[in-house]
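S.K.: just coords:
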């Protein structure tokens, strides 16, 4: 018998349920945290992120290079030079409304150059080709490209033929910091991003509860613990131990992410073309939103973990645990979709259902924190979710006693006395 099991057996008469849960939580937390498997678990998600970042960087570079649209010019030398000069004069004011012009070298070498045949043969890298003269320019290309560049080509031709440079008037603009519509749109984006991050972290980390229980059921450690202390305390201790381990993992990933951001912030902003320094703020403010995010992640983890513990109590083998956990995982995905769908329907009956259903409640309430300033509703929601954590733990422990211990409380007490007797016989005589 291990030293931890012996200590639990000897100390159990003097421990309350909370104290026993603390003993289990401390034991599991230390055991998981200093295991080699946890180190590989921390490193595992970093490789997909690294590969995804590299792939996104390369893809962004390719997209930027492919996004440069060139329009070929197949006109007389004088007209071609005048058109390009007009384009350069208009570009500072019109920007992307005027195309990048490139002279078609094949047209200069071929007096009988046919722009239509050239485009149909898919030669060169031109979106369209301008032929004809400045007084009667012709745009050759697909229907969409012709419709897009017909107006700019006519404008450049007019500028090229003008006796004096064409003056495009500059309009005056007045900007506001935000509008009601833009503020709500930004907050919806924040709510969606927060829900997605919380869902991914929950699904990634909650599996540790299931694997830990399956391992201890296989080597009979869980039966020793159940015989020594109340099963409610065992389940609750395991849940909070895995929650603590999850926070350690999130802290490690967050630190590495912050370091990577500090090193490559400019490159990331350049690739994504998004100003990350001005993230859309939630309605309750960033400090309160982060606090609520931690609390709702804890509730989502505890609820899903308690459900996984209940599955582990009903399963007899590791294969059964894996098979039975799949429907729960799919159900959690549907729950996430429900919470995400109700973001745009505040106050509706469907949102109330998402808030009342315990597994979707953390996600729905986190979205509400991003959209509404009211805080008192979160206190009630957190209390409601904690009640369901306790109920799921109670249900899981009852199933375990009936499924594994076979004989309820009486059998548990009998096995507890038997284990203590065997432990006392194993102690060396003085």
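M.R.: Nice, thanks for sending it over. Just so it is clear, the structure is predicted and the values come from calculations on it, not from any experiment.

S.K.: could you use CA atoms for every contact and neighbour count after this?
M.R.: Noted.

S.K.: need the strands for this structure, in chain order.
M.R.: 70-73, 100-103, 128-132, 137-141 (DSSP state E).

S.K.: now the helices for the stretch 201-350 of the chain?
M.R.: For the stretch 201-350 of the chain, helices defined by DSSP state H, counting those that start in this stretch occupy the ranges 221-228, 231-272, 286-314, 318-341, 349-356.

S.K.: so what secondary structure elements neighbour the first one?
M.R.: Judged by 3 or more C-alpha pairs under 8 Å, 6 or more residues apart in numbering; DSSP states H and E, the packing partners of helix 221-228 are helix 3-11, helix 180-218, helix 231-272, helix 408-426.

S.K.: of these, which is nearest residue 116?
M.R.: Using C-alpha to C-alpha as the measure, helix 231-272 is the one of the helices and strands packed on helix 221-228 that comes nearest residue 116, at 36.6 Å.

S.K.: with distance to residue 366 added, can I get the helices and strands packed on helix 221-228 in a markdown table?
M.R.: Formatted as a markdown table, the helices and strands packed on helix 221-228 follow (distance: least, C-alpha to C-alpha, whole Å):
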| stretch | distance to residue 366 |
| --- | --- |
| helix 3-11 | 39 |
| helix 180-218 | 7 |
| helix 231-272 | 18 |
| helix 408-426 | 39 |
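
S.K.: which one of those helices lies closest to residue 58?
M.R.: That would be helix 231-272 among the helices and strands packed on helix 221-228, by C-alpha to C-alpha, at 9.2 Å.

S.K.: hang on, the earlier thing: ok, which of the helices of the stretch 201-350 of the chain comes nearest residue 193?
M.R.: Checked against C-alpha to C-alpha, the stretch from those lying closest is helix 318-341, at 10.0 Å.

S.K.: tell me which residues in the closest one are buried?
M.R.: 318, 321, 322, 324, 325, 332, 335, 336, 338, 339, 340 (16 or more other C-alpha atoms under 10 Å).

S.K.: and for stretch 42-61?
M.R.: By 16+ other C-alpha under 10 Å, the buried positions in stretch 42-61 come out as 57, 60.

S.K.: what about it, distance to the chain center?
M.R.: 14 Å (C-alpha atoms, centre = their mean, to the nearest Å).

S.K.: what does stretch 238-249 give?
M.R.: Centroid displacement of stretch 238-249 relative to its chain, using C-alpha atoms, centre = their mean, is 20 Å.

S.K.: mind listing residues that contact that stretch?
M.R.: 21, 24-26, 28-29, 32-33, 42, 205-206, 208-209, 298, 301-302, 305-306 (C-alpha atoms under 8 Å, 6 or more residues apart in numbering).

S.K.: let's bring in a second model and compare:
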């Protein structure tokens, strides 16, 4: 066991150093940043455009007295309920009021979404379906308030703030649970694929066979898996630093996630642990696939069903977020491929900690099972033997400072 761990450490250190100091890894780090930056900029611009588009202007083509009362009622209510809760209104000139509503709407210089005519007793709203369905209720309310000036003096509402409410807290924690599940899934799928590509590349270059002849195959798989995990944490650290920098520039514009049931420090720690387990489970599965595949085409053929199955597992974990304690949620917590996602959602909603210890032990055991199966498949498909033979002769050069190769 000690020899296997020591050999796995050497293999992992070799892979980690080779990947971290390569040009491909640098561009790999930059890859996700460009979509995030472009998406963030597009979101800000799109939000501003949407806010501008979502404020249609209604032209008021009533008599001068009715228009004055209507606009006064709108100004009074806007001060009490908020400007954006009421439609934007623009009083038209008397000459324009005598024109047909259809002509006013066709005039691009006005830029009006609808025309409000008639009287306060019988208002007529002319426009397309969208503005009419959106604002006919508000128009009727404004006309009623304009007729009765006393009704505009709304009674003051006494407010009493509380720190928490059971219903609101539950809904908010669901948001935290789902957001964390999505983040874990995206990071796992983005980073776990490098395990597969690395193994296939070394199989094509015959490097993996040299390693298998020098050290136990279990150590090779274990070292590669944890080297990729360390690489994943380096990538996450870089992306997190950039994300925190952008968040500090955005300030209060970013939404804040509700506090999970176990508290933020423990929840972040559990999130790291469950990402590790999800990565190890999927990575060990990809190692097994790489052991069976001889070419890149075979890798793509074999990995596609696994990727689709993992997507289904993620959907199952998301579905069980609102099913705490039900059989389907317990199944998701026990099933190894959904367990990390289901358990991190449980941590956001339930403060009990002992189930997480059992879940992590079970997930780690499943990782070892998949690794053993992958080693067995590699020996049968690549080494063409029941066990990976190690060279006993100590003469010659050392491999990575561990085992001496003959000659």
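M.R.: Right, received. Where do you want to start? Please read these numbers as outputs of a predicted model, since none were measured by experiment.

S.K.: any idea what the TM-score is?
M.R.: The pair, once superposed, lands on a TM-score of 0.90 when counted by TM-score structural alignment, normalised by the length of structure 2; 398 aligned residues with a C-alpha RMSD of 2.5 Å.

S.K.: if we can go back for a sec, among the contacts of stretch 238-249 of structure 1, which ones are buried?
M.R.: 21, 24-26, 28-29, 32-33, 205-206, 208-209, 298, 301-302, 305-306.

S.K.: which residue lines up with residue 373 of structure 2 in structure 1?
M.R.: By TM-score structural alignment, residue 373 of structure 2 lines up with residue 395 in structure 1.

S.K.: ok, and the closest non-adjacent residue to that match?
M.R.: Closest residue in space to residue 395 of structure 1, ignoring its immediate chain neighbours: residue 310 at 7.0 Å, by C-alpha to C-alpha, 6 or more residues apart in numbering.

S.K.: I figured that neighbour hits residue 394, correct?
M.R.: No: contact criterion C-alpha atoms under 8 Å: residue 310 of structure 1 and residue 394 do not qualify, at 9.1 Å.

S.K.: among those two, which residue is more densely surrounded?
M.R.: With neighbours defined as other C-alpha atoms under 10 Å, residue 310 of structure 1 and residue 394 compare such that residue 310 has more, 22 against 19.

S.K.: give the aligned equivalent of that one in structure 2.
M.R.: Per TM-score structural alignment, residue 310 of structure 1 is aligned with residue 288.

S.K.: dump the residue contacts of that match.
M.R.: 370, 371, 373, 374, 375, 377, 378.

S.K.: and those residues, which two are furthest apart?
M.R.: Checking the contacts of residue 288 of structure 2 with C-alpha to C-alpha, the most distant pair is 370 and 378, at 12.2 Å.

S.K.: how about the helices of the stretch 201-350 of structure 1, which one is nearest residue 135 of structure 1?
M.R.: So among the helices of the stretch 201-350 of structure 1, helix 231-272 is nearest, using C-alpha to C-alpha, at 41.5 Å.

S.K.: the inter-axis angle of the closest one versus helix 408-426?
M.R.: Put simply, helix 231-272 of structure 1 runs at 100 degrees to helix 408-426, going by axes from the mean of the first three to the mean of the last three C-alpha atoms, to 10 degrees.

S.K.: what angle separates helix 231-272 of structure 1 from helix 180-218?
M.R.: Using the same axes, to 10 degrees, helix 231-272 of structure 1 lies at 140 degrees relative to helix 180-218.

S.K.: still on that earlier bit, residue 385 of structure 1: which of the helices of the stretch 201-350 of structure 1 is closest?
M.R.: Minimum separation from residue 385 of structure 1 across the helices of the stretch 201-350 of structure 1 (C-alpha to C-alpha) falls at helix 286-314, 6.5 Å.

S.K.: now residue 89 of structure 2, nearest residue through space, not along the chain?
M.R.: residue 58 (4.8 Å).

S.K.: ok, now which ones touch the counterpart of that neighbour in structure 1?
M.R.: Residue 58 of structure 2 maps onto residue 71 in structure 1, with residues paired by TM-score structural alignment. Residue 71 of structure 1 sits next to 99, 100, 101, 102, 126, 127, 128, 129, 130 when contact means C-alpha under 8 Å, 6+ apart.

S.K.: could you rerun that using 7 Å?
M.R.: Residues in contact with residue 71 of structure 1 (C-alpha atoms under 7 Å, 6 or more residues apart in numbering) are 99, 100, 101, 102, 126, 127, 128, 129.

S.K.: show me which of the residues you listed is closest to residue 174 of structure 1.
M.R.: For those, the nearest to residue 174 of structure 1 is residue 99 (27.8 Å; C-alpha to C-alpha).

S.K.: still on that earlier bit, who wins for proximity to residue 409 of structure 1 among the strands of structure 1?
M.R.: Checking the strands of structure 1 against residue 409 of structure 1 by C-alpha to C-alpha gives strand 70-73 as the closest, at 80.0 Å.

S.K.: how much does that closest one stray from structure 2?
M.R.: Comparing strand 70-73 of structure 1 with its match in structure 2 after superposition yields a mean distance of 1.5 Å (mean C-alpha distance after the TM-score superposition for structure 1).

S.K.: turn the strands of structure 1 into TSV, columns for distance to residue 147 of structure 1.
M.R.: Shown next, in TSV, are the strands of structure 1 (distance: least, C-alpha to C-alpha, whole Å):
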stretch	distance to residue 147 of structure 1
strand 70-73	13
strand 100-103	16
strand 128-132	11
strand 137-141	9
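
S.K.: tell me which of these lies nearest to residue 183 of structure 1.
M.R.: Relative to residue 183 of structure 1, the nearest member of these by C-alpha to C-alpha is strand 100-103, separated by 36.0 Å.

S.K.: okay, now residue 399 of structure 2: neighbour count?
M.R.: Count around residue 399 of structure 2 with other C-alpha under 10 Å applied: 14.

S.K.: ok, the residue nearest to it when sequence neighbours are not counted - contacts?
M.R.: Distance criterion C-alpha to C-alpha, 6+ apart; nearest residue to residue 399 of structure 2, sequence neighbours excluded, is residue 405 at 6.7 Å. Residues in contact with residue 405 of structure 2 (C-alpha under 7 Å, 6+ apart) are 394, 395, 396, 397, 398, 399.

S.K.: let me know the closest of the residues you listed to residue 339 of structure 2.
M.R.: The shortest gap between residue 339 of structure 2 and any of the contacts of residue 405 of structure 2 belongs to residue 399, at 38.8 Å (C-alpha to C-alpha).
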